[in-house]
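> Generate a structure from the sequence data that follows.
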Amino acid sequence: MCGILGVVATTPVNQLLYDGLMVLQHRGQDAAGIATTEDDTFHMHKGSGLVRDVFRTRNMRALPGNMGIAHCRYPTAGSAFDSALSQPFYVNSPFGIVLGHNGNLTNTQQLKEEMFRQDLRHINTTSDSEVLLNALAHELQATAKGCRLDLDTIFAAVSGVHRRCRGAYAVVAMIAGYGMLAFRDPHGIRPLVFGFNETREGTEYLFASESVALDTLNFQVLRDVEPGEAIFVDLEHRLHQRQCAPNASLSPCIFEFVYLARPDSVIDGVSVYEARLRMGEHLADKLVQYIPVEQIDVVIPIPDSSRPSAMQLAQRIGVPYREGFVKNRYIGRTFIMPGQATRRRSVRQKLNTVAQEFKGKRVLLVDDSIVRGTTSR
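Coordinates of the predicted model:
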């Protein structure tokens, strides 16, 4: 899980990308990066840590240009401590490409070997995102006619990526001298939405992992990128879209709705908040088959993301809902922190009980997800 952004604007995008990353910080806390383009030159700054720690005023000034992409990282492949794995990634051939990726490839090792022996490309990190970048670069090189790119070439390259890469990938990329490319894997596992903003200078476009980024940056949501679809915005801000995968079908990751996404986001037309309410209703209907309601004095959620489910469950079974934990707002999401020792220590600092809500009561705790069990214990 990571957060990605891509902006094609009529004014400098560095602050816009920074603000968008702050909104998507819940999707990754290990590293952050921004790349912009100006006069066919890429400018990039990235590093380990939270968005607010990676970018200083001097870094923002060094990111000029009206087009850019951004990324905040949660490491599902590669080390959590290696700053070289922060994104976006850059490759200089062909044409020059920078790319940000949210997802996981399942055939990374096979692709690395193929690229080294057949494509003559060397992957220098353990990141599957660098593999994906080089797969896209190779397909662009293989399909390009001469020294120029056209729309058919770009979309054919994305089709080649779909043929070679297995797993989940939502991608934003910039091709030097041409524009911005966004695409999603044929199953639409990871979310990607885009929208627009009309200005006096022209139309601006924003791609993001969650619709909440568009809301807070005053962009109007157009729709989600379809599974297998590629969308290209050229330097004249013209939007081009094409389905690049045969037999594409939507199979989104259920964990986005359970836990990963913000509740005020809408993914593939489904409100995350509404989905969590419905999960609470289904949980209530299942619960009463196993536990007599009269044995429950109070329902208490594990903050924050299980609150909608807990509230709906409590209402459905007619039991009081209470807040029994106080959360430290200055501790980040613990499940994506690097290292189990860090996670365990942070959980103890993050949550503290409201003792009177537990004393002498039979409490039903509602936890929306148990990944490692650190919080539950």
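> Please count neighbours and contacts with C-alpha atoms only from this point.
OK.
> which stretches of the stretch 151-300 of the chain form helices?
Remark: helices assigned in the stretch 151-300 of the chain by DSSP state H, counting those that start in this stretch are 151-164, 211-216, 254-255, 272-287.
> For the comparison step, fold the sequence that follows:
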Amino acid sequence: MNITHPFCDQDGDKLREECGIFGAINAPAAAPLTALGLHALQHRGQEAAGIVSYDGAEFFARRGNGHVVETFSAAEALAELPGFMAAGHVRYSTTGGAGLRNVQPLYADLASGGFAVAHNGNISNAMTLRAELVGRGAIFQSTSDTEVIIHLVATSRYPTMIDRLVDALRLVEGAYSLIVMTPEGMIACRDPLGIRPLSMGRLGDAVVFASETVAFDVTGAEFERHVEPGEMIHVGFDGKVESLRPFLPRRPRPCIFEHVYFSRPDSIYDGRSVYAARKAIGEQLAIEAPVEADLVVPVPDSGVPAAIGYAQQSGVPFELGIIRSHYVGRTFIQPSDSARHSGVKRKHNANRGLVAGKRIVLIDDSIVRGTTSLQIVEMMREAGATEVHFRVASPPTAHSCYYGVDTPERSKLLAARMDVEPMREFIKADSLAFVSIDGLYRAVGAAARDNAAPQFCDACFTGDYPTALTDLSAATDGAAQLSFPVGKVA
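So this is what the prediction gives:
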């Protein structure tokens, strides 16, 4: 169901969080506030952005491909979105692929009135539900899994909108954080496992919701609390906030990769500073995989906090041995056919005067396909490094994600095909080590992993999926027919 995003590093050699959502109700200028919040969440999706607003009588929508500033920077663009309630979405494409018809928030006129939804996550039985709905006569306008929720709400026979939404969500599996707008107010909710993040804040009389707390910092809102797993929060136009718990309680499994890479380091996730967690991962990595070296060098920018932690714990000096260009974007045009530099060299350059003659410890957040890691190691050697040791601030990524992360198919994940020593040979490093799964858990403030009852969703490392994978099983006619088994499914 996931597709590789066309503008990923190289051939998709990074895991990509697929969506960021922001919503505001009872705000004097809800759409401009939402656009600012989306800008803070731009790292969660850079393919397209959309905002839907409501002025008490009508819903208004504007969507566009590209970054938030490309669609919502002009005053006239935001003037098209009047009202005191708005929800927005930034995305890469997972289920459904690219195209304006899939840009969220999705909107529909239901019998009970307008209904707009912004969704972060992935519904792992969307194809099965869609086939059933189409068989009953439903007509879909997009190829997004999120539209399945709209159809389920529209066909529910319960009397109130909240009950219809609950009825719909009880039929879906997978991960979702939702911001829903109706003529009665705004509803925010997380799936019972809390796989994808969602937080609530306040700005004066306005209540705001966002995928990450950094959006509150940027908009001036005050972080109030995280939306709890399985919680549904309804905010009315009278300012009343109602918390509902309509689902059977389950042991939460928030995504641990938010700590490793997805969230901005200045966010708070699962009650812990992301920056502090990443530093702690680096410290743990230094304890588990020390090496004699002269410099600790981060792969920018995602490797920086872990590299600081590694350096502080090991006593090896931290230095910026790789300089990143912040001006290489998806519209980069090569000056000529003969100037065929790799994506890595366009984006990163060795600090040659610093690394020449040195033993280097490279710190990165993950290894996905391994192609970028290989090129960075080679770049260090070309710059004169005498030894290049690679340390990774996460366990080996050996399994695909089906919960809203753009992951290559499992056969293309380096750790699915190789053990650590062959991986080291592939990337041509002098040594290679990953933080252990227990070390990762400890670094983010948890006890060592309870294999019988894991505290996080860590399926990309362990293959221990917290939900059924109905569509995957249907598409492959059982995991046994896959070239690479999907792993344990809880």
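> follow-up on the earlier one: need the helices of the stretch 151-300 of the first structure in a markdown table with mean neighbour count, can you?
A markdown table is the format used below for the helices of the stretch 151-300 of the first structure (neighbours: other Cα atoms under 10 Å):
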| stretch | mean neighbour count |
| --- | --- |
| helix 151-164 | 20 |
| helix 211-216 | 21 |
| helix 254-255 | 11 |
| helix 272-287 | 18 |
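> Tabulate those (JSON lines), appending distance to residue 26 of the first structure.
What follows is the helices of the stretch 151-300 of the first structure, written out as JSON lines (distance: least, Cα to Cα, whole Å):
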{"stretch": "helix 151-164", "distance to residue 26 of the first structure": "28"}
{"stretch": "helix 211-216", "distance to residue 26 of the first structure": "12"}
{"stretch": "helix 254-255", "distance to residue 26 of the first structure": "14"}
{"stretch": "helix 272-287", "distance to residue 26 of the first structure": "15"}
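> Of all the ones you listed, which one is nearest residue 190 of the first structure?
helix 254-255 (9.8 Å; Cα to Cα).
> what about that closest one, distance to the chain center?
Relative to the centre of its chain, helix 254-255 of the first structure is centred 13 Å away, using Cα atoms, centre = their mean, to the nearest Å.
> That one against the second structure, how far on average?
Here helix 254-255 of the first structure, set against the second structure after superposition, deviates by a mean of 1.2 Å using mean Cα distance after the TM-score superposition for the first structure.
> Which one, of the helices of the stretch 151-300 of the first structure, ends up nearest to residue 21 of the first structure?
Smallest distance to residue 21 of the first structure across the helices of the stretch 151-300 of the first structure (Cα to Cα): 8.2 Å, for helix 211-216.
> can you pull out the strands in the stretch 151-300 of the first structure?
167-175, 179-184, 193-199, 202-208, 220-224, 229-234, 239-243, 266-267, 270-271, 298-301 (DSSP state E, counting those that start in this stretch).
> element containing the closest residue in space to residue 432 of the second structure that isn't next to it in sequence, please.
Using Cα to Cα, 6 or more residues apart in numbering and skipping residues adjacent in sequence, the residue nearest residue 432 of the second structure is residue 390, 4.8 Å away. Per DSSP states H and E: residue 390 of the second structure is located in strand 387-392.
> same for the following helix or strand past that strand, what does it pack against?
Next helix or strand after strand 387-392 of the second structure toward the C-terminus (DSSP H and E): strand 405-406. Here strand 405-406 of the second structure touches strand 16-17, going by 3 or more Cα pairs under 8 Å, 6 or more residues apart in numbering; DSSP states H and E.
> next helix or strand past the strand it packs on?
Next element after strand 16-17 of the second structure (DSSP H and E): strand 19-25.
> now for residue 181 of the first structure: what does it line up with in the second structure?
Matched to the second structure by TM-score structural alignment, residue 181 of the first structure sits across from residue 187.
> typed the wrong thing, it's residue 76 of the first structure
Residue 76 of the first structure maps onto residue 94 in the second structure, by TM-score structural alignment.
> give me the element the counterpart of residue 45 of the first structure in the second structure is part of.
Counting by TM-score structural alignment, residue 45 of the first structure lines up with residue 62 in the second structure. Using DSSP H and E, residue 62 of the second structure sits in strand 59-65.
> Have a look at how far, on average, that strand is from the first structure.
Strand 59-65 of the second structure, aligned to the first structure and superposed, deviates on average by 0.6 Å (mean Cα distance after the TM-score superposition for the first structure).
> List the buried residues of that strand.
Residues 59, 61-65 are the ones in strand 59-65 of the second structure that count as buried (16 or more other Cα atoms under 10 Å).
> after it comes which helix or strand?
Following strand 59-65 of the second structure toward the C-terminus (DSSP H and E): helix 68-72.
> circling back: tell me which of the helices of the stretch 151-300 of the first structure sits nearest to residue 15 of the first structure.
Short answer: helix 211-216, nearest of the helices of the stretch 151-300 of the first structure by Cα to Cα, at 13.1 Å.
> in the second structure, what residues pair with that closest one?
Going by TM-score structural alignment: helix 211-216 of the first structure matches residues 213-218.
> what's in contact with that stretch?
With Cα atoms under 8 Å, 6 or more residues apart in numbering as the test, stretch 213-218 of the second structure has contacts from 36-38, 40-41, 199, 201, 210, 222-223, 264, 266-269.
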